[in-house]
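Student: Give me a 3D structure for the following:
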Amino acid sequence: MCSPLAEQTSSARALQATRIVRRMQPSCESDPDPDAKRAVARRAQSAPTAVCTFAASLTLSIMIAASYMRAAEECTRGSKRRPVKPRSRRVSGSLPRDPRHEQCERVFTLAEAPFFTGGLMLRAAIFDVDGTLVDSVDLHALAWCEAFAHFGHDVSFEEVRSQIGKGGDKLLPVFLSEAELREQGEQLETWRSQHFKANYLTMVRPFSAVPDVLRKLRDQGTRIAVGSSAKKDELKMYLDIAGIADLLDVTVSSEDVDRSKPDPDVFETALHKLCVEPLEAIVVGDSPYDAQAAKGAGLQTIGLLSGGFSEESLRNAGCIAVYPGPAALLAKFDPSLFGG
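Tutor: Here you go, the predicted model:
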């Protein structure tokens, strides 16, 4: 059925055709050929039908085009509702751009291809060092205790040991007032560092199975970093002692960040250097300060008891699993945590 517009148009065309026929009638009447008169009549009768058919075809074409346009619009609106990055806030696992690491490129070889763990894509593991890879916590506590005594402060071994895992910028304010920090803080930390290197560094020993754990992770395509509150020169010596320097992709010391653990700076810097997001990595550490720093960076933590902290303190700090040490981590290698 034609639309009202088409009907009006066809009526107008029919009227015009009738006028043409009337103008042609004198010549037709004078023409004795009756076929000419019939041809004119047929053209006049077919004009309204042709106009109506054309209008209907045009209307159908417009309707089809409008349908396609609506479908395209719906598709476009639907694509706009899906954000490019689902994690737009740090709390859900994304990191702000860091101008220090603009050269970082997310390029992985076949050996570094990601694997999936517990439904999440895991690309990297970040290890603490003291108490996690090397047995040094008690030695650090002794050096700190003797440094405090050297500068006239009475601090027990147990008090100091409970703070090992923090950097000096976080440990010193626990025992010194602001005035004492201004007067003695830098000197005390320098004395402690030299005292530790001269008297205790040679006593540091690696935990068993550490290289095996790292090799197992590398064989699975996991990139490996260490993030420590130690000074850069101390960290290098620890890695040599543990025999793992050639197994690491990234190292981060307290000198690479503004704030040490339990602030998240160490792990955030490691993530940027690794070119991964927090949900693509996991931390392995021995202290509650590791877990707190990891949580601040949006990371989960596996805790080790090798640093002397209790399982309860590690779990309370946020560790999702706790093992006695690196050897147990290797023996009980959990596919749900590391994607075996």
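Student: drop to CA atoms for contacts and neighbour counts, all remaining ones
Tutor: Noted.
Student: Would you enumerate the residues in contact with residue 217?
Tutor: 223, 224, 338 (CA atoms under 8 Å, 6 or more residues apart in numbering).
Student: Sitting in strands, which of the residues you listed do you find?
Tutor: Among these, the members falling in strands (DSSP state E) are 223, 224.
Student: how about the contacts of residue 217 in a markdown table, adding distance to residue 286 and neighbour count?
Tutor: Formatted as a markdown table, the contacts of residue 217 follow (distance: CA to CA, whole Å; neighbours: other CA atoms under 10 Å):
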| residue | distance to residue 286 | neighbour count |
| --- | --- | --- |
| 223 | 20 | 26 |
| 224 | 17 | 23 |
| 338 | 17 | 21 |
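Student: how about JSON lines for the contacts of residue 217, with distance to residue 115 added?
Tutor: Output for the contacts of residue 217, formatted as JSON lines (distance: CA to CA, whole Å):
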{"residue": "223", "distance to residue 115": "11"}
{"residue": "224", "distance to residue 115": "14"}
{"residue": "338", "distance to residue 115": "9"}
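Student: Looking at the contacts of residue 217, spot the one nearest residue 168.
Tutor: Closest to residue 168 out of these is residue 224 (25.1 Å), distances taken as CA to CA.
Student: residue contacts, that closest one?
Tutor: By CA under 8 Å, 6+ apart, the residues touching residue 224 are 124, 125, 126, 127, 214, 217, 218, 247, 248, 249, 250.
Student: all helices of the chain, in order?
Tutor: Using DSSP state H, the helices of the chain run over 4-30, 34-80, 137-150, 157-161, 168-175, 178-180, 186-199, 210-219, 232-242, 265-274, 288-296, 311-317, 326-331, 335-338.
Student: Can you give me the buried ones in the first one?
Tutor: If I follow you right, that is helix 4-30. 6, 7, 10, 13, 14, 17, 18, 21, 28 (16 or more other CA atoms under 10 Å).
Student: Could you also give me the structure for this next sequence, so I can compare it with the first?
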Amino acid sequence: MKNFIFDIDGTLLDTEAMYIKALQEVLHERGMNRPYAELAKTFGIPSRDALIRLGIKDIDGVLAEWTPKTEEQPYQDTVAVYAGVKDALGKLRDAGANLAVMTSKRQFEFDRDVVGHGLAPYFSQAIVAEDIAHGKPAPDGILLAMKRLRATPATTVYVGDTVYDADASKAAHVTFGFAGWNGKRPTDFTADVSFMTPQAMLNLLKA
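Tutor: The predicted structure is shown next:
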């Protein structure tokens, strides 16, 4: 496998608490008390799509409050790069792999989280929400990343952590690699390959 395309949230960066706790507080302030586990089921897709799936009526109003809430320090303090990720990305790059990211994040979120945590230099291409018409589980983002990498489906793996990532990979006809280092164990999808540590990705590169 030569081309590695990565999801960001829940894959390279632990950002779930930042997004979900901020949303939970916004909804609570509006009189809607939703369990964390219910909200977390939408983690990994664009914010607007998440609110639609949750049946939120005032989507624009909630979005206007949710985004600024994630900027507050208590939520920002929960964000971290998963252990071993930077080392693995560096080794993949140095071994000749082509690396890209394809994320549901908007450009300002990419700059805040990916650039801000020192991940951007590892990637030659970055696809964000503004670059595509349809987010995951549609394959648009993966297909655009492959086009920019000049990659073929047979030589490409998309590394992610949710059913939306798995479905997007299937639609794009690429291998789906599960980022098992995040401590989660999926029950709603089956990965083509699971990586229990970031370094395990090097074995796929050599395969």
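Student: Identify those among the contacts of residue 224 of the first structure that sit within strands.
Tutor: Counting by DSSP E, those contribute 124, 125, 126, 127, 250 to strands.
Student: want to throw the helices of the first structure into JSON lines with distance to residue 257 of the first structure?
Tutor: Formatted as JSON lines, those follow (distance: least, CA to CA, whole Å):
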{"stretch": "helix 4-30", "distance to residue 257 of the first structure": "76"}
{"stretch": "helix 34-80", "distance to residue 257 of the first structure": "38"}
{"stretch": "helix 137-150", "distance to residue 257 of the first structure": "21"}
{"stretch": "helix 157-161", "distance to residue 257 of the first structure": "23"}
{"stretch": "helix 168-175", "distance to residue 257 of the first structure": "11"}
{"stretch": "helix 178-180", "distance to residue 257 of the first structure": "22"}
{"stretch": "helix 186-199", "distance to residue 257 of the first structure": "17"}
{"stretch": "helix 210-219", "distance to residue 257 of the first structure": "25"}
{"stretch": "helix 232-242", "distance to residue 257 of the first structure": "11"}
{"stretch": "helix 265-274", "distance to residue 257 of the first structure": "6"}
{"stretch": "helix 288-296", "distance to residue 257 of the first structure": "13"}
{"stretch": "helix 311-317", "distance to residue 257 of the first structure": "22"}
{"stretch": "helix 326-331", "distance to residue 257 of the first structure": "27"}
{"stretch": "helix 335-338", "distance to residue 257 of the first structure": "27"}
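Student: Out of those helices, which gets nearest to residue 116 of the first structure?
Tutor: Of all those, helix 335-338 sits nearest to residue 116 of the first structure, with 8.4 Å by CA to CA.
Student: and that closest one, what does it pack onto?
Tutor: When contacts are defined as 3 or more CA pairs under 8 Å, 6 or more residues apart in numbering; DSSP states H and E, helix 335-338 of the first structure packs onto strand 115-117.
Student: For the strand it packs on, grab the matching residue range in the second structure.
Tutor: For strand 115-117 of the first structure, there is no aligned range in the second structure, judged by TM-score structural alignment.
Student: how much distance is there from that strand to the middle of the chain?
Tutor: 14 Å (CA atoms, centre = their mean, to the nearest Å).
Student: likewise stretch 313-324 of the first structure?
Tutor: Worked out by CA atoms, centre = their mean, stretch 313-324 of the first structure lies 23 Å from the chain centre.
Student: List the contacts of that stretch.
Tutor: So stretch 313-324 of the first structure is contacted by 286-289, 291-292, 295, 300-306, 311, 329 (CA under 8 Å, 6+ apart).
Student: One more pass at 10 Å, please.
Tutor: Applying CA atoms under 10 Å, 6 or more residues apart in numbering, the set of residues contacting stretch 313-324 of the first structure from outside is 283-295, 299-308, 310-312, 328-330, 332, 334, 337.
Student: Kindly report the same for stretch 69-76 of the second structure.
Tutor: Residues from elsewhere that reach stretch 69-76 of the second structure (CA under 10 Å, 6+ apart): 15-23, 25-26, 63, 77, 109, 112-113.
Student: What's the ChimeraX syntax to select whichever of those are buried?
Tutor: Entered in ChimeraX, the line below selects the buried ones among the contacts of stretch 69-76 of the second structure, by 16+ other CA under 10 Å:
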select :15,16,17,18,19,20,21,22,23,25,26,63,109,113
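Student: what sits against the closest residue to residue 204 of the second structure other than its chain neighbours?
Tutor: Distance criterion CA to CA, 6 or more residues apart in numbering; nearest residue to residue 204 of the second structure, sequence neighbours excluded, is residue 1 at 6.0 Å. Contacts for residue 1 of the second structure (CA under 10 Å, 6+ apart) come out as 97-98, 153-157, 175, 201-207.
Student: Who wins on neighbours among those?
Tutor: residue 157 (26 neighbours; other CA atoms under 10 Å).
Student: Surely it is in contact with residue 176?
Tutor: Yes. With contact defined as CA atoms under 10 Å, residue 157 of the second structure counts as touching residue 176 (5.7 Å).
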